[in-house]
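1. Next come a sequence and a model predicted from it.
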Amino acid sequence: MKHEFVTLNHVQTHLITFGNPFDCDGKDVIVCITGNPGIPDFYIEFAAELHKSTGLPLCVIGHAGHDIVPDEQSNVLKGQEHLFHLEGQIKHKLELINNYVDKQSKLHLIGHSIGCWLILELLRDNENLAMRLKSVNLLFPTLQKMAETRNGKFVNNYLRKFHNVLLFLYLVVSLLPTAIVNFLVGIYLRIFSLPSRYLKYILKFLNPNVGEKILFLAYDEMDTVKSLNVEILNKIKHFTNVIYSSRDNWAPVSYMEDLHQPEIPMREVNIDHAFVLKSSERVAEMVTQFINTKL
């Protein structure tokens, strides 16, 4: 596993790679696009299991601005909003695939949550990308009517209205002594039975520069993700796999009906939307099974 920093669409970006997806003699490559928050560290266990079980080189990409990077300008939202909304995130992912992933390689795309919507949008105007596809896995996909979901209503009715308060709380946390923040996060991890290694990942989430971009993207999702991109789904239905959760307040199982086509295998599981916290291996096993049918 490697942690790499590259500049994509003018934003320095933290990538996590297994094998060498950028130079692999044309071997198939897995590209995993995270949900929001787009902090790739949370996907390490999931990616490691996928790499181990498929033997394929792999790259995990989060979202522009959702990580702490050395380049200070890449951490600034004001005046650069166009780099961090959904349209900017599409260009961000497209530059990774077009300019870094081995150009001879076929692709297995994996999206989680809003990462699924980004995959469909990437395929909308990029025929060359569609021609490279071997498989697509849409995990707990937020593809339509996000603002109408239970969590979407919470974002619009509460988080959005108290945005300045949230930013103030981020600032307060950043001013607290490190020992106190670590202690409080440690309590959170114990309450929810999460591994201690998540401490450093959550500290990234609590960074004010990261937090404001997570919220900025979330609001754009509420305003933008409305209609299902049926046209693209029809084009990729023969090599697409979809997983929904019976307890998902971002992508309710009732939304499965909009996607239903005989050619698209869909599975309903009892796993949290944020599967990377506790169910990485289980979901990786399901994704591996599908990828292996397309090799």
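-> On my side now, so go ahead. Numbering: from 1, shown residues only.
2. rest of the way, CA atoms for contacts and neighbours
-> OK.
3. What segments of the stretch 1-150 of the chain are strands?
-> Counting by DSSP state E, counting those that start in this stretch, the stretch 1-150 of the chain has strands at residues 2-8, 11-18, 29-33, 58-61, 107-112, 133-139.
4. let's bring in a second model and compare:
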Amino acid sequence: MQTLIIIIFQESFLSLFKQVVKVSFSKMQEGFVDINNVPTLVTTYGRWITDKPEKNGTEETIILIIPANNGSTGFYRPFMKILHMKYNCPVWIVANSGHDIPPGKDMPEKILGLKEQTRQKVTFFENYIPEDAKVHLIGHSVGCHMVLEMLKVPQIERKVNKAHLLFPLIERLQEGKKGMSLKKNEKYQFLLIFVLWLFYILPEIISGSLLKAFKIPGKDVPFILSTFNPKVLKQVLLVASDELEQVNKRDNDVIKKNINKLRMLYAEGDGWLPSTCYDDLLKDFPKLKADMSHFEHAFYMKSSHEVAEIVSKWISEPVPRYY
């Protein structure tokens, strides 16, 4: 009986210890990192970007997320936490530079467009990803365009084990309903900035309630409100304009070269793309792993858990070899 009690105690203690360890692994850290002289918000689960790898002497797996525009990292926290809990590896996200204002500082003088934002991600990768790391890149929306551009850099392509593209904006944006609407209304951007500024200066209890009335989840309200800051909104709108001009022809060469690493998830009725993009892609690349889903383009609003489960399965799959 005494032995049985000891065993039960040991098992209970071990279970509690594992829970404590899991909680410590799940700790979120956030801070601004200077990338090419621009303060850039980085959010992590697991170790911070400058900490030593937790497992010395072994290959480290890192999940790196390249967000949409607006690239607020806050939207992705539930998604990141799930991936981190499943794999106990660092999960990092790099915001678009200039889309968050450091406390006590001004916005950068230069507004960064799509090419500059991509260059920021390349610099971050080169500066903070260890030489022997195995990286899973996850792009969302126009972040998928940035991921494909990053894969053109040999030092990055060599370290990337897989690239997971969620609701990818990688072609024909001017032909999608939302892209056409955005292009048509570009001349009214000053009016949009003014209206959202009025919203921004309202007491948060009022503006937050109004956003919730439009079915915005409460967890996302602070990150949307921060986007309404006119200084931030100008940065976001420049990237949006660049998307329409620069993301039109699909880069088949980088897809073909990395087809064994790529996984893509599309959304039915995604207004950002012409409806034929998914079928046309698979006609050109029948061996490419791409799936259609019922999720919304901004999946983090309602479907973080479901999309994280899908990505988790992709991460666990063996890498096929087609070419």
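-> Sure, I can see it. Treat the numbers as computed from the prediction; the structure is a model and nothing was measured.
5. Got a TM-score for the pair?
-> Overlay of the two chains. TM-score (TM-score structural alignment, normalised by the length of structure 1): 0.91; 284 aligned residues with a C-alpha RMSD of 1.8 Å.
6. hmm, back to that, the strands of the stretch 1-150 of structure 1 into TSV, with extra columns for mean neighbour count?
-> Below are the strands of the stretch 1-150 of structure 1 laid out as TSV (neighbours: other C-alpha atoms under 10 Å):
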stretch	mean neighbour count
strand 2-8	14
strand 11-18	22
strand 29-33	26
strand 58-61	26
strand 107-112	24
strand 133-139	24
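7. Output these as a markdown table; include the columns distance to Val76 of structure 1.
-> Shown next, in a markdown table, are the strands of the stretch 1-150 of structure 1 (distance: least, C-alpha to C-alpha, whole Å):
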| stretch | distance to Val76 of structure 1 |
| --- | --- |
| strand 2-8 | 15 |
| strand 11-18 | 10 |
| strand 29-33 | 22 |
| strand 58-61 | 19 |
| strand 107-112 | 25 |
| strand 133-139 | 30 |
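8. just so I know, which of those lies nearest Lys161 of structure 1?
-> strand 107-112 (26.7 Å; C-alpha to C-alpha).
9. name the helices or strands packed onto the closest one?
-> Counting contacts by 3 or more C-alpha pairs under 8 Å, 6 or more residues apart in numbering; DSSP states H and E, strand 107-112 of structure 1 is packed against strand 29-33, helix 114-124, strand 133-139.
10. need these in TSV with distance to Phe192 of structure 1, can you?
-> Output for those, formatted as TSV (distance: least, C-alpha to C-alpha, whole Å):
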stretch	distance to Phe192 of structure 1
strand 29-33	25
helix 114-124	24
strand 133-139	22
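11. Which one, of the ones you listed, ends up nearest to Ala48 of structure 1?
-> Here strand 29-33 is closest among those (C-alpha to C-alpha), at 11.6 Å.
12. show me where the stretch 51-200 of structure 1 has helices.
-> Secondary structure of the stretch 51-200 of structure 1 (DSSP state H, counting those that start in this stretch): helices at 86-99, 114-124, 127-131, 150-154, 163-175, 178-191, 198-205.
13. export those helices to CSV and tack on mean neighbour count and distance to His14 of structure 1?
-> Output for the helices of the stretch 51-200 of structure 1, formatted as CSV (neighbours: other C-alpha atoms under 10 Å; distance: least, C-alpha to C-alpha, whole Å):
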stretch, mean neighbour count, distance to His14 of structure 1
helix 86-99, 18, 11
helix 114-124, 23, 16
helix 127-131, 13, 22
helix 150-154, 16, 28
helix 163-175, 14, 21
helix 178-191, 13, 23
helix 198-205, 16, 12
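14. Out of these, flag the one nearest Asp248 of structure 1.
-> Nearest to Asp248 of structure 1, of these and by C-alpha to C-alpha, is helix 150-154 at 9.1 Å.
15. what residues does the closest one touch?
-> By C-alpha atoms under 8 Å, 6 or more residues apart in numbering, the residues outside helix 150-154 of structure 1 that reach it are 146-147, 222, 249-250.
16. For those residues, which two are the farthest from each other?
-> Taking C-alpha to C-alpha, the two most distant members of the contacts of helix 150-154 of structure 1 are Met222 and Asn249; they sit 13.8 Å apart.
17. So for these two, which residue has more residues nearby?
-> Neighbours around Met222 of structure 1 and Asn249, counted as other C-alpha atoms under 10 Å, are more numerous at Met222. The numbers are 19 against 15.
18. Tell me the spacing between that one and Ile114 of structure 1.
-> 11 Å (C-alpha to C-alpha, to the nearest Å).
19. do the same with Leu295 of structure 1
-> Computed as C-alpha to C-alpha, the Leu295 of structure 1 to Ile114 of structure 1 distance reads 26 Å.
20. ditto for Glu148 of structure 1
-> For Glu148 of structure 1, the distance to Ile114 of structure 1 - C-alpha to C-alpha - is 15 Å.
21. Ok, Asn128 of structure 1 next?
-> 22 Å.
22. So Ile66 of structure 2 is in contact with Glu149, correct?
-> No - applying C-alpha atoms under 8 Å as the test, Ile66 of structure 2 and Glu149 come out as separate, 11.7 Å apart.
23. quick one, longest helix in structure 1?
-> In structure 1, with assignment by DSSP state H, the single longest helix is helix 208-224.
24. Helix 86-99 and that helix, what's the angle between them?
-> 100 degrees (axes from the mean of the first three to the mean of the last three C-alpha atoms, to 10 degrees).
25. who does the next helix or strand after helix 208-224 of structure 1 touch, helix- and strand-wise?
-> Going down the chain from helix 208-224 of structure 1, the next helix or strand is helix 230-236, by DSSP states H and E. The contact analysis (3+ C-alpha pairs under 8 Å, 6+ apart) places helix 230-236 of structure 1 against helix 114-124.
26. Give me the angle between the helix it packs on and helix 208-224.
-> Counting by the same axes, to 10 degrees, helix 114-124 of structure 1 points 60 degrees away from the direction of helix 208-224.
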